[in-house]
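**Q** Just to be clear, the model below is a prediction. Sequence and coordinates:
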Amino acid sequence: MKVSKIRGWYLVALASSLSLVLATLVHQAPYVARIVPLRSWHFSSHKSWKTEGKDELLQTVSYRGWDVRLAIINSYPAHDEVFNALIYTFGSIPGVRLELFLETLRFGSQDIIDDFQLNLDMANNSQPQMFMAGNATAPDIIVSSTCEVDSRTMHQQFDKLLERNQTYLFCVVHHADHWLLNDNIANSSLIKTWINSGKMAFVTLSNHTSQFLENQVIPTWALSSQIVPKLRVFPPIFPTWPKVQEETLSFALQGNYEPSRRDYNGIFEHLSMFLRDSDTNVTLRLVGSGVRPEVPAQLQQHVVFDQALNYPEFYDTLALCFAMLPGFASDTYYDRKASSTIPASVIAGVPVVGPQRLLETYTYLDRDDIWLQNEGETDIDVIGRVLKLDPEIREAKKQRVVAASRRLMQANKVSARQWILDALGTLGHDAS
């Protein structure tokens, strides 16, 4: 599909979603096929194609007339969707000079980031081992996108930053329970020193993981009563251009095929019961990787495996569907872990099926952004109910999710800009 057509579709979708809003007053990446060498990048931010008008988020951030030097690091080959969202959000703030340090850009992330239309300036090298090499100038701010790993694999570079005392650290937490006192991360003198310096904030991917960190984890650290670690919340959302427009009678479950992550047996059982009483030719798309779960014989014609997809293909495939299932295999995704399915649904513009508890956990979602699962219903019951709706109603719901995506991306940029100002203030800079 030509870009003009895609953008035309987006404008139509935007108009539809805005009309709905006015009428009502109204966070594991997929595992896919290939890895490409990283292009070494420095970014100089400018107005991106997802931002219109002169509002707060477009005000330039600077101090003493200088750009803010902000480095994003990922020394661990995972969590690509979080890294992409961090690039988009911080890179969209004028006055921020963005530097990236990672081993590779995987699975078509290069194409995703290219579409952000940030103003690229090619640099010499951006491998993690080059960060703070020699007499390199320390950045004003560092964002560690997988802090559980970066704080150990890049210990020496983090130590050097502490010694220079010129940098603020945003530490992105993926598994809050990994930071309990008996874990090596929490016992790390490095992290404790950063906390004690006051030049650090933890960033979680959902409000519930932030609450778990605050209420269940931090009290185990035995910090001084004068030390209160700062917590920030960042739903990992970024823009994509979907290449599909027509809905299919399919719904999706994404992620690694490990049964410890998704309740495949329960979903297959409920889907079998539904199809016994229905002649609907509905398809469940399992979008992910790993060892495929065994599909019962009666479902062979209704289950499709989508594997070896790069990121653009992944979001295009999800966009074909009218719903996504969380399929949580445990309650940990409701109290300490942030599911990748929730932000994936928002990025793809596809409503997720979930109970009221999902809204209470992933508080960046509104009631109209999901297919609400009533008490006593299974997720497949909701699929059956949604299938009875007119296609126009299902499409309207998807456009609400598109609107939610835009709302969250703008909120992220406004928040990130304020985080930068707060960080610079902590460093003693008179920023504006």
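**A** Received the coordinates, thanks.

**Q** From now on I want contacts and neighbour counts done on CA atoms only, so please keep to that.
**A** OK.

**Q** From what I see, Leu70 and Gly95 are in contact.
**A** No. At 10.2 Å, Leu70 does not count as touching Gly95 under the criterion of CA atoms under 8 Å.

**Q** Which residue is the nearest non-sequential neighbour of Ser260?
**A** Spatial nearest neighbour of Ser260, chain neighbours left out: Ala329 (5.9 Å); criterion: CA to CA, 6 or more residues apart in numbering.

**Q** so the one you found touches Asn265, yeah?
**A** No. Ala329 is not in contact with Asn265 according to CA under 8 Å; the separation is 9.9 Å.

**Q** anything in contact with each of these two?
**A** Shared contacts of Ala329 and Asn265, defined by CA atoms under 8 Å, 6 or more residues apart in numbering, are absent.

**Q** picking that back up, so Leu70 and Gly95 - more neighbours on which side?
**A** Taking neighbours as other CA atoms under 10 Å, Leu70 and Gly95 compare with Leu70 leading, 25 against 22.

**Q** this is the other structure I want to compare:
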Amino acid sequence: MVLATRRSVVWACPFFLVLLVVCTTFVIDIEWNQLIPASPSSVALDGEYCLRLSDSRHDIAVIEAQVSTQETTTTLIKRKHVLVASFFGFHFDVYMTLAWTLKRVLMQVPQAQIELFAAPFYYGFEAVVGEYGLYDGVRRDPEELLSYIQSNTTVDTVVLGTCEIDLNQIHSALLDEWDKRAPEEKFKLVCMVHNVQDTPWQANIGEWSRRGAIRLVTLGEHVGKSFRNMFEEIAEEPLGGGGYEYIPIDLHIPVLDVSGLPAKSANRSLARAVIQGSFDTTRRSYYNFFDELIRSLHRNPEAWGYNSLSDRASFVPNYQSLVPPFELALVGSGSLEVPQELAYMVSIHRGLDYANFYDLVASMDIVVPAFADNGYYEHQASSTVAMAVELDVPILATRRMRKAYGYIDDDRAVVTRPAAMSEVQALLALRTGSLSYFLEQDPDGVMGLFPPLRALVNDMREMVNGGWVRDPADLRRYKERLWRNNEEVVERLLADM
């Protein structure tokens, strides 16, 4: 067995023979500190592809504890009758991704079943459920949930898709049903949570945590950390805060396996960007983005593929340009006023069904987050991040974003801009393949005089040289690993681990 690194070739010692049955040739990525299969067909184990290497000299014997087949994992599953439910009319794309993972895991478990209780799906998502096989059964009305649980003592897991809304609807009756059941009939409450600052429902957590009957599922690492910090503070209260410090918190990334994604030329110019989300200016800096884009157009219209404004009200595309004019799509809901200067550049798309939404966003070159404040870095997970991964469009991220959303801390998923460089500046640099429009703000060359500023310039050059075009095969391997990690989360959940 050969372990191929970027720098050398290492022959595995006899100790590794225990892995030979389940592992083929792997590529060790020293920068990522993990084994990545040499091809998508390689066997993925324990979500980290056989082993994870630390920068420190980790005892290699840990491999023995990490090697396990999925068959072995599923034998530990003790929860086999799962209900996925929500009274909330939205977030179905999030909790149905978890339902899809549950289905993939439980289809290998004898006598397992999943039931869905949810309001009707909007925007054609019912067709997505059918096309991608997210759930095969009948969708029941959520108002039937309690009566179903009361009449079926085999139910051992209840997943609420938006606990901030859902638990308030049924807390007392659901808790009463839990208390009535015999010890061997108790169920686990699994709360999918979206925003740690949405607090009214949190008053109900204590009753469930005292019973050891609740666990949380978050959509981003930073949200999980915020809940963990809050729970640890509560746990220091008298009587241990009702067992808050023992509440398990899991991470499940809502990324589907969307098919039919467009093939794109590797030699194209960056011409199409998208900002996705509700048109709420407290969440995304639309107007700041517009203002900076207009200033940049006044300075360098030809770099964006437009004619100078002259006496016109709007910048008009220069169709004689060697590269296509830049376009910005805004995809979401609500009201937003686009400045007249950007009338030819900016398009607004509201009320798209999922098929058209997928087609539009997947056609883009890059996703721009345009976050307005710290909320999406600290308290709440943005659907934009998972959407970009889902549709194979790199997201323009800072190191801070990569750290908050740890699952995109991977060069295959993002284009990393230095925080000192705005999103508009980064787009122009990527579009032109040049830093000249940024460095013209430093005519005296001050940036080259001080180490931090030299580091900034180096990071900008690395961003430009790396480009935004990503290999579809690399993206596929990246997402397959993500899906396997999701399966591991569900396996732990169903095994009470």
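**A** Structure received. No experiment lies behind these values; they were computed from the predicted model shown.

**Q** And the TM-score between them?
**A** TM-score of the superposed chains, computed with TM-score structural alignment, normalised by the length of structure 1, equals 0.77; 370 aligned residues with a CA RMSD of 3.0 Å.

**Q** what residue is smack in the middle of structure 2?
**A** Closest residue to the average C-alpha location of structure 2: Ala386 at 3.2 Å, with CA atoms, centre = their mean.

**Q** if I line the two up, what does that one land on in structure 1?
**A** Per TM-score structural alignment, the equivalent position to Ala386 of structure 2 in structure 1 is Pro343.

**Q** can you check Met364 of structure 2 too?
**A** By TM-score structural alignment, Met364 of structure 2 lines up with Cys321 in structure 1.

**Q** Do I have it right that that match meets Ala252?
**A** Yes. Using CA under 8 Å, Cys321 of structure 1 makes contact with Ala252 at a distance of 6.5 Å.

**Q** the more surrounded of the two?
**A** The neighbour comparison of Cys321 of structure 1 against Ala252 (other CA under 10 Å) goes to Ala252, with 27 against 23.

**Q** what sits against that one?
**A** Leu284, Arg285, Leu286, Val287, Leu318, Cys321, Ala323, Met324, Leu325.

**Q** Could you look up the SS state of the third one?
**A** Spelled out, that is Leu286 of structure 1. Under DSSP: H, G, I helix; E, B strand; the rest coil, Leu286 of structure 1 falls in the strand class.

**Q** circling back to that earlier point, out of the contacts of Ala252 of structure 1, which comes closest to Ala78 of structure 1?
**A** Val287 (17.0 Å; CA to CA).

**Q** measure Phe227 of structure 2 to Gly240 of structure 2 for me?
**A** Separation of Phe227 of structure 2 from Gly240 of structure 2 (CA to CA, to the nearest Å): 16 Å.

**Q** So for the two, which sits in the more crowded spot?
**A** Shown here are Phe227 of structure 2 and Gly240; by other CA under 10 Å, Phe227 has more neighbours (20 against 15).

**Q** Which stretch of structure 2 is stretch 200-215 of structure 1 matched to in the alignment?
**A** The alignment of stretch 200-215 of structure 1 onto structure 2 (TM-score structural alignment) spans residues 214-229.

**Q** What residues of that stretch count as buried?
**A** Residues of stretch 214-229 of structure 2 classed as buried: 214-228 (neighbour count, 16 or more other CA atoms under 10 Å).
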